[in-house]
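Asker: give me a model of this one.
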Amino acid sequence: MGSRLTELLGARHVSGYSASRLAAQIRALILDGRLTVGERLPSERALAVELQRSRSTVTRAYDILDAEGYVDRIHGGGTRVTLPHSYLAPAPIASETAIDMSIASMDSTPGLYDATVRSLPRLAALRGSSGYELQGLAELREAVARRFTERGAATSADEIVITAGAMHALNLVLTTVGRRGDRVLVEQPTFPHAIEALRRHGYRTQPTPVDENGWDPGHLTGVLLSARPQAAYLIPDFHNPTGATMTNAERDLVAATARSAGTLLIVDETTAELDIDRGWSPAPMASFSPSVITIGSMSKLAWGGLRIGWIRADRRLVGRLLALRSSYDLGTALLEQCIAAELLADLPSLKAHVRARLSAGRSAVADGLAAIGGLRMPSTPGGLSAWVDLGAPISTALSLAAREQQLILPPGPRFTTGGVLERRMRIPISYPPAQAADAMARLRVAWEHVSQSDRGALGDLPRSAVV
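Answerer: As a prediction, this is how the structure comes out:
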């Protein structure tokens, strides 16, 4: 069996390549995130045999990559993927006319106001209490637990902790389950603020690739078994930013492998309910293993300003979470909890609004990309965004050109642990159709500017990928 690099390259396609062109193909795999930073590449001899090329050609290709900073060659330690630089986010734009697509979220559900009014008697009934609810209101915890049970993971209210949003939940979990220097497996790409949280807590990240077609189960389970990370942070439902959903078979495999490796699975379900027309419903990852830690949020279903999230964990871990939480936080605001309980009481209406809104936004983005010419929107059956292949490593250049048009659209490297995925760009589908159409019109101007000024990057691409 050949190496993963040979599989990604396609031995038949590179059989006649020169050393420089072979190096360019490997470089593209690195920048696209399909080869992850730290991953070990085959030896020169082994790769030459697999590709049926001379060893001198492979050696020269590795030399080119080494000189450019894309691999690190250590005597006796093999050749490993690295990067010549890291991505630095540009400064924000201060303008009322700017469209900020760095945030993939929607404005509030139409039912928010009425839910707030209906929640006031609930709040009034709590005035005789201390007002501190470390674990969260029992009524809201029961509603969240009931939804887990409906989806296939039997859950009780005492396995739920209510938090001030999903990021609050993630930070509380990271503080509780590990320590600085621990290794954590993360998807590449993934939610940028999760990467920042992991780094702030001192974790070392180990990436595994995912795209709109899904995960590489062999790579993911291989990393779990070889690196045995303390934890793994995964977004298996409408993955942010690719929109992929992990199959039940893959969930079962990942959960079983994590148990064998002693790895805690931290599953982010913030986007789990954002279905447009997927056509099937997976079981929660928690249904495949009792040790899975799940975090969720109301921010995508209802409104980002409603700072309500939750953690689902076994009772023993809930006790540890609450013991730690009391040292810096004494509970989530009661009014928000009362509003969330009202909203969850009519979840079908809430999801119907989200489905209609995302469907309209998806259509506007698809039409806008079609007008640009050559850019094809991948299948996006739900979630917050489309993970668009630009056809060339120009994501940062396109992002900078878009800023000239007052459009804030982060490049692909923003969603990675090491500045890769320059061929990709996350385009949210969560904006109102008119605003999305305006954003795509601005993106078209930026694309034309980049395509005119960077013929070198675009010239070798098929016509279908170029304006």
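Asker: only C-alpha atoms from now on, for both contacts and neighbour counts.
Answerer: Fine.
Asker: buried stuff in stretch 263-282?
Answerer: Within stretch 263-282, the residues that count as buried by 16 or more other CA atoms under 10 Å are 263-276, 282.
Asker: ok, stretch 227-243 next?
Answerer: By 16+ other CA under 10 Å, the buried positions in stretch 227-243 come out as 228-243.
Asker: now do stretch 439-459
Answerer: For stretch 439-459, by 16+ other CA under 10 Å, it's 439-448, 450-451, 458.
Asker: looking at the protein, which helix is longest?
Answerer: Looking across the chain with DSSP state H, the single longest helix is helix 347-372.
Asker: name the helices or strands packed onto that helix?
Answerer: Helix 347-372 sits against helix 433-453, with contacts defined as 3 or more CA pairs under 8 Å, 6 or more residues apart in numbering; DSSP states H and E.
Asker: now the element after the helix it packs on, going C-ward?
Answerer: Where DSSP states H and E defines the elements, the next helix or strand beyond helix 433-453 is helix 455-458.
Asker: determine which two of the buried residues of stretch 263-282 are furthest apart.
Answerer: Across the buried residues of stretch 263-282, no pair lies farther apart than 263 and 276, at 32.3 Å, counting by CA to CA.
Asker: for residue 328, state which of the buried residues of stretch 263-282 is nearest.
Answerer: Of all these, residue 328 sits closest to residue 266, with 21.8 Å by CA to CA.
Asker: now the second one, please; I'll put the structures next to each other:
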Amino acid sequence: MINVQFSNSGLHMSSRRLGSQSLQRLLGRWQQAPSRTPLWRQLADALRLLILDGRLALDTRLPGERELALTLDVSRTTIASALAHLRDEGYLESRHGSGSRVILPDNRSVPTLSTAGMALDLSTAALSAGPEIHQAYTHALTAMTPWLSQTGYGQLGLLSLREAIAARYSERGLPTQADEVMIVNGALSGLALVLRMLTGPGDRVVVDHPTYPLAIAAIQGASCRPVGVSLPQIGWDTDGFAATLAQTAPRLAYLMPDFHNPTGRCMDSATRAEIAAIAARTRTTLVVDETMVDLWYNASPPPPLAAFDPQGTVITLGSAGKSFWGGLRLGWIRASSRTIATLAQTRDTLELGSPLLEQLATQWLMENARTFLPARREMLKTRRDRCAALMQTHFPDWHFQTPDGGLSFWVELPDRLSTLFAARAEGIGIHLGPGTRFGLPGAFERYLRMPFSLDSAELEHALLRLKPLWRTLNQHHTLVKRSMV
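Answerer: Sure thing, here's the model as predicted:
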């Protein structure tokens, strides 16, 4: 049961205490020594980054100063100075006898760039609204009139929208009926609903590694344990996937075969067939996230992974967020009619459906997608190619593969500098997505996700500001390594 307490600031859930070992894993390689930057400031910068990324959740209680000093192998003075600095900035609240609790400046905000005083966001892979969004809402307001005489509730969503989504699946090679579709409030909401229906505390959930960070958060939020299957340099490791399913007996597996986030790769038909066969053989439910499916630049993806599953046990998640606009906050679940009916019963304990206006707007966008999606893809392809050229010119020691779709590059750095680089970038007003966000604790310190969704001029401006910061950090790190040889 969730323990709810009252305080001077209102109603909130009781704080969760984070162990010192867990915090050490989250921090990764935060320390750069020797350095002109004081050690306490390096630690404060690294902790602030964890808070802004959401990896240190609001209301989390940090370990005590003495415990942290022992775990991080620094002086207690260093710990005290770092925590005091974060308290002054408004990121921590400390009370005698209860330690330090994570908050945000003014204690009512959410972790966004505006609350952090930052100017450029290179941590989010998403687009602003195009003119078609205004058209969609204008149409939706008119189409809304007949629905105003009704309650507006509906666990499955508007029949006309579900029919439109079912038709799209059928066109892509997966015959689908409206009763095999449920409208939800975004793909992440759909994943949370599936987890609620299929899993219990302590269950294992297999994921690609790296993967979408909010999927990891949803899995952990359901009290489940994510188990990663490492992605090779190219494609997917089907042998590793099979071995992991056999060894861990997970309740389900969450995959992103269509322009995977963060790598941008696309699973070919043969691999989809093999993954589906492995899941069927081990009786493992596959949850397939197709959030990026419309964002292809060279060739459209193969048929949905569920099309390779004759037993109909694959659950597919879709979203309007990346294809159209994140502000729609609308997604869907495609599964067997029996699974959809069970999900509807599960949803009864959470909410009463999705907003009608957003459903009507999304239906208009789907019906008119052919008139604006090609231009959107062409624009993104241009931005992708420009981003690649800028990185090759200004960051020649970064390694990456050009993605066939999606919204970002998965960049390999020459050393484990991701957290340090992101923390220093924050100091000049640029928020980055360090690789550690996209994996289990301690992983991907050598990686950085670089979105190309920004306007090319804005992106170039950001990269030019990052260039001297990276050069200084990398040169210093190289000198330290040489001195240790």
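Asker: kindly indicate which of the buried residues of stretch 263-282 of structure 1 lies nearest residue 87 of structure 1.
Answerer: Nearest member of these to residue 87 of structure 1, counting by CA to CA, is residue 268, at 24.4 Å.
Asker: can you find the partner of that closest one in structure 2?
Answerer: Matched by TM-score structural alignment, residue 268 of structure 1 corresponds to residue 289 in structure 2.
Asker: all the helices of the stretch 101-250 of structure 1, residue numbers only.
Answerer: 112-125, 138-151, 166-177, 192-200, 217-227, 248-261 (DSSP state H, counting those that start in this stretch).
Asker: actually the stretch 301-450 of structure 2, not the one I wrote
Answerer: 337-347, 356-367, 369-394, 418-426.
Asker: which one of these is the most hemmed in?
Answerer: Each of the helices of the stretch 301-450 of structure 2 was assessed for mean neighbour count using mean count of other CA atoms under 10 Å. The highest is helix 418-426, with a mean of 23.
Asker: and that one, how far from structure 1 on average?
Answerer: In this overlay with structure 1, the average offset of helix 418-426 of structure 2 from its partner residues is 1.4 Å by mean CA distance after the TM-score superposition for structure 1.
Asker: tell me, that helix lands on which residues of structure 1?
Answerer: The aligned range for helix 418-426 of structure 2 is 395-403, by TM-score structural alignment.
Asker: just stretch 144-161 of structure 2 next, same as before
Answerer: Counting by TM-score structural alignment, stretch 144-161 of structure 2 sits on residues 123-140 of structure 1.
Asker: ok, and what's touching the matching stretch?
Answerer: Identification of contacts with stretch 123-140 of structure 1 by CA atoms under 8 Å, 6 or more residues apart in numbering yields 157, 160-163, 322, 325-326, 329-332, 334-335, 337-338, 340-341.
Asker: again, 6 Å this time
Answerer: For stretch 123-140 of structure 1, the surrounding residues in contact (CA atoms under 6 Å, 6 or more residues apart in numbering) are 161, 162, 330, 331, 341.
Asker: helix, strand or coil for the nearest residue to residue 11 of structure 2 once chain neighbours are set aside?
Answerer: Leaving aside its chain neighbours, residue 11 of structure 2 sits nearest to residue 5 (6.2 Å; criterion: CA to CA, 6 or more residues apart in numbering). Using DSSP: H, G, I helix; E, B strand; the rest coil, the structure places residue 5 of structure 2 in strand.
Asker: kindly report the same for residue 11 of structure 2.
Answerer: Residue 11 of structure 2 ends up strand, using three-state DSSP.
Asker: what about it, neighbour count?
Answerer: 10 (other CA atoms under 10 Å).
Asker: show me what it aligns to in structure 1.
Answerer: Under the alignment by TM-score structural alignment, residue 11 of structure 2 pairs with no residue in structure 1.
Asker: any idea how far residue 11 of structure 2 lies from residue 135 of structure 2?
Answerer: For residue 11 of structure 2, the distance to residue 135 of structure 2 (CA to CA, to the nearest Å) stands at 40 Å.
Asker: please consider this matter closed, and thank you.
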